[in-house]
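Q: give me the fold of what follows.
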Amino acid sequence: MAGISTNTHPSTAAEAGMPIARSYTGPLVVVTLLFFMWGFITCMNDILIPKLQQVFELQLWQAMLIQTAFFGAYFIVSLLYFIVSVQQGDPIMKIGYKNGIIVGLVVAAVGCALFFPAASLASYGFFLGALFVLASGITILQIAANPYVAILGPPQTASSRLNLTQALNSFGTTIAPLLGGYLIFEGVAGAAASSGAESVKIPYLALAATLLLIAVLFKAFRLPRLHSAGTVVAGSGALKYRHLVLGMICIFAYVGGEVAVGSAFINFARLPEIAGLEELEASQFLAFYWGGAMIGRFFGAVALSSFKNNLHRFLIIGLIGCIAFLTVYYFMGLDLALIALGLIVLNVVVLLLGGYIPSRTLGLFAATVILLLVVAIFTQGQLAMWSIIGIGLFNSIMFPTIFTLAIDGLGKYTSQASSLLVMAIVGGAIIPPLQGAVADISGNLQLSFLIPLLCYAYIAYYGFAGYKPKTDPSAV
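A: Prediction:
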């Protein structure tokens, strides 16, 4: 069962002085804004890389330091958080999830605001520092918000809630390249083209203002105070839970595999033996990869929800699928819409095979991705390209499902465990360069997809077996 056991978690409604049957719909809607915002901000890095590479005349590896600064913050801040938790007790368990979220929003807003002096001084190092501060705030948000959503309702539907919020996160990653690209390259570039990095000021100041506005909203909104009413303990008790440790490796593998596949897609689609696309056209197909994750997360939110009537599940999933089909048909034509529909049907079939059980569904999704990667490695043409695109649909439920499985039953160590899981997101900074190195050394980009394949093999293991809690009695 995904989520946090109400028998072990100290933050149940009763212990917080709230009615057991309280509805969390309103708070969940407010928290969902966070997931959208950090998805949008994270994907803005894809716009910054070519922009700052041009402004500062950087080599590609230097421009990629944008991702290093960003994902590096996840690791460093989470590590520092864990060290403080071991020595002094969990900070967020002390101040409450709501206040932890507000702190993260304010820090992220400061990071966005630092883009203004970075652009004025035309300093690439300053930009990297601003990105680090920005990502530090998002790291704190992740540490606080993910477990908050997991416990914001019945534990048996924790995976469903996280899938729903992650779907909005994917919506942010889908529209960020469109809106961010317009603002930075076209919307304000006409007046600021001669000023180099000046065009990033307005978008990031707008993001800073939005984050502060959400922080004020959180402060004013009466959210449930879900934090420990007892003693906040120090020590590294979370690491005594085997399924958490294996879950950390799983998050590392998942984020690394997802980012590696997405990062390599444009070069993959440009290969003459695959599709021979130009960069702009390939980037449009990349939207299918990330958009697929959004659609799949909506499917997962419904499939792993508490609906007692399966007919209701089928009707909602069918409606989502129809909307996706019609959207692709409207923008891309019937041929591509039919291909997308085929992948959607495959996704739904695997969901059904999962029997609405989060762990089994995770294992089956990872196994499906492995098959898609094998096809992409050993075939050519449209079949290989669409096999890679289809991976997005099956990535969909992985992060929220791994997260809820890993923190299941951790009780007072839940927030500490969250910091460890967020630390593991550093896989996004390590696996992609490793795949790139394999491609460079072998001279075969297709063969390099063996690296993410190994990542998904581990995810399949975790979904089928590694998730099972085996607790050291001294941890409780």
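
Q: contacts, neighbours, all on C-alpha from now
A: Fine.

Q: Ser199 reaches Gly181, doesn't it?
A: No: applying C-alpha atoms under 8 Å as the test, Ser199 and Gly181 come out as separate, 10.7 Å apart.

Q: which one's more surrounded, those two?
A: Between Ser199 and Gly181, Ser199 has the larger neighbour count (other C-alpha atoms under 10 Å), namely 24 against 17.

Q: count of neighbours near Met44?
A: Residues within reach of Met44, counting by other C-alpha under 10 Å, total 23.

Q: now the second one, please; I'll put the structures next to each other:
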Amino acid sequence: MAGGAVSNSTYTSNTNTGAKPGSYLFPFILVTSLFFLWALIHNLSPVLIPHLKKACQLTDLQSSLIDSAVFAAYFLMALPAGAVMRRYGYKAGIIFGLCLYAIGAFLFIPAANSREYTFFLGALFVIASGLAFLETAANPYVTILGNPETATTRLNLAQSFNGVGAVLGPVLGAKFILSGTELTKAQMDAMSPVQMQEYLTAEAGTVKVPYMIIGLVVLVIALLFVVTKMPDVQEVADESIDTNKSTGSIFRHKHLIAAVATQFFYVGAQVGVNAFFIRFAKYSAGIPEREAAILLGWVAGLGFMIGRFFGTFLMSKVKPQILLTIYGLINVALILLAMVTKGYVAIGAVLFVPFFMSIMFPTIFSLGLRGLGKDTKFGSSLLIMSIVGGAICPPLMGLISDASNIQMAYVVPLICFAVVVWFGARGYKLDAAA
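A: Take a look at the predicted model:
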């Protein structure tokens, strides 16, 4: 996830504590590469949505199922991934996750040959299932690969590669996946059946080489994990918490339930804003798909990365809930502006949204876990599972777009950001209010 979940557990390594300085450098590089690998897939989705819509002749609702396949895999595989890690270790879980990732990438080749949309969705589900394993292991691994006093610095450095993926995903997709050929309905109607088949086959085929290369790179990284000595991750219980004390139902924490609901809506907004940007740019300003994808990478992706660091700085001066509320209000205003204007004003409004989204996931996460005591781990699991919002909101946008237009579909993220505003203003303190 681009948001980068917050971990509340403590981890140690069972390797020799007398390891030489720098002995963890290569393992750290390997683990850090995982942050880029999952960000790359997430940020190729906004390119795949318009591309497969064209190649497979889909409606907006059908094309939005690309994100649904990815986030449904996260929802379904999160608990199994954790179980595998506990039984076989984090290194084995990472290698298995990378193998799933590579298999899913290679499945794009027969999917393109068949031009069956369900085949593409299946391939994405396999990739995302692998990502669930990678994200489960990456954070704890980073924290133990070196001096415990610099664990937070290492984690921030590793998570910055999410931003690199957010920038490069759409840019690489524009260059190697999008053909740049955008035919009108009249031009397509004038084609013979043979010409139409050749055109659609050529469009579908552009994914073969990029995803084959991705699969090969992932396999190489998996092999490096196999031959590299990695420390075992062991979770240390928090002795400050009385594990024998019953605290009652998790649902008595009203602020946590509010956070779970808000995270659902936030992730839905984050995915939806980016997912349909290329279609939005074409509709509202006539921007070609390749140019729109490059804008998404270099403006929105870079803005998200810069916003994460700037927001972290602001939180040293402004309370997190206040900053969350302000950023939520700004995004409500930006989405509203994008819906009622045309041209580059509307495009600019959408492109600025990721900058203000950047602090939302970790902020909602941390506010939701405040004061949970022994319920913290279960609360964390609920917050992670709430990312299924990324599977629900894009299809709603596709449904609205098919019924009206893509610009009106942005009412979905508008509502989602309004929920974020409510949580920052009131939802985070529901228990205190009671």
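
Q: which helix or strand contains Thr325 of structure 2?
A: helix 320-340 (DSSP states H and E).

Q: can you name the element that comes right after that helix?
A: Immediately after helix 320-340 of structure 2, counting by DSSP H and E, sits helix 343-357.

Q: buried ones in that next one?
A: Under the neighbour-count criterion of 16 or more other C-alpha atoms under 10 Å, helix 343-357 of structure 2 has 345-357 buried.

Q: ok, back up a step: mean offset of the helix holding Thr325 of structure 2 relative to structure 1 (after superposition)
A: Here the mean offset of helix 320-340 of structure 2 against structure 1 after fitting is 3.8 Å, by mean C-alpha distance after the TM-score superposition for structure 1.

Q: report the separation between His253 of structure 2 and Arg370 of structure 2.
A: In this view, His253 of structure 2 and Arg370 of structure 2 are 10 Å apart by C-alpha to C-alpha, to the nearest Å.

Q: which one of those two is surrounded by more residues?
A: Neighbours per residue (other C-alpha under 10 Å) separate His253 of structure 2 from Arg370, with His253 holding more: 19 against 15.

Q: tell me how far Ala83 of structure 2 lies from Gly93 of structure 2.
A: 10 Å.

Q: which of those two has more neighbours?
A: Set Ala83 of structure 2 next to Gly93 and count neighbours by other C-alpha under 10 Å: Gly93 wins out with 24 against 13.

Q: what residues does that one make contact with?
A: Shown in contact with Gly93 of structure 2 (C-alpha atoms under 8 Å, 6 or more residues apart in numbering): 81, 84-85, 133-134, 137.

Q: and in structure 1, which of those residues remain?
A: Retained in structure 1 (both residues aligned by TM-score structural alignment, their matches' C-alpha atoms under 8 Å) from the contacts of Gly93 of structure 2: 85, 133-134, 137.

Q: now rank these by neighbours and give me the top one.
A: Neighbour max across those (other C-alpha under 10 Å) = Phe133, 29 neighbours.

Q: so where does that residue fall, helix or strand?
A: Take DSSP H and E as the rule and Phe133 of structure 2 turns out to sit in helix 117-144.

Q: ditto for Phe399 of structure 1
A: helix 398-406.

Q: what about the aligned residue in structure 2 for Asn169 of structure 1, how many neighbours?
A: Matched to structure 2 by TM-score structural alignment, Asn169 of structure 1 sits across from Asn162. If you count neighbours by other C-alpha under 10 Å, Asn162 of structure 2 ends up with 28.

Q: for Asn162 of structure 2, give its distance to Glu135 of structure 2.
A: The value you get for Asn162 of structure 2 to Glu135 of structure 2, if C-alpha to C-alpha is used, is 12 Å.

Q: can you list residues touching both of those two?
A: Counting by C-alpha under 8 Å, 6+ apart, the contacts common to Asn162 of structure 2 and Glu135 are Phe35.

Q: helices along the stretch 1-150 of structure 2, start to end?
A: 25-55, 60-63, 65-88, 90-106, 108-114, 117-144 (DSSP state H, counting those that start in this stretch).
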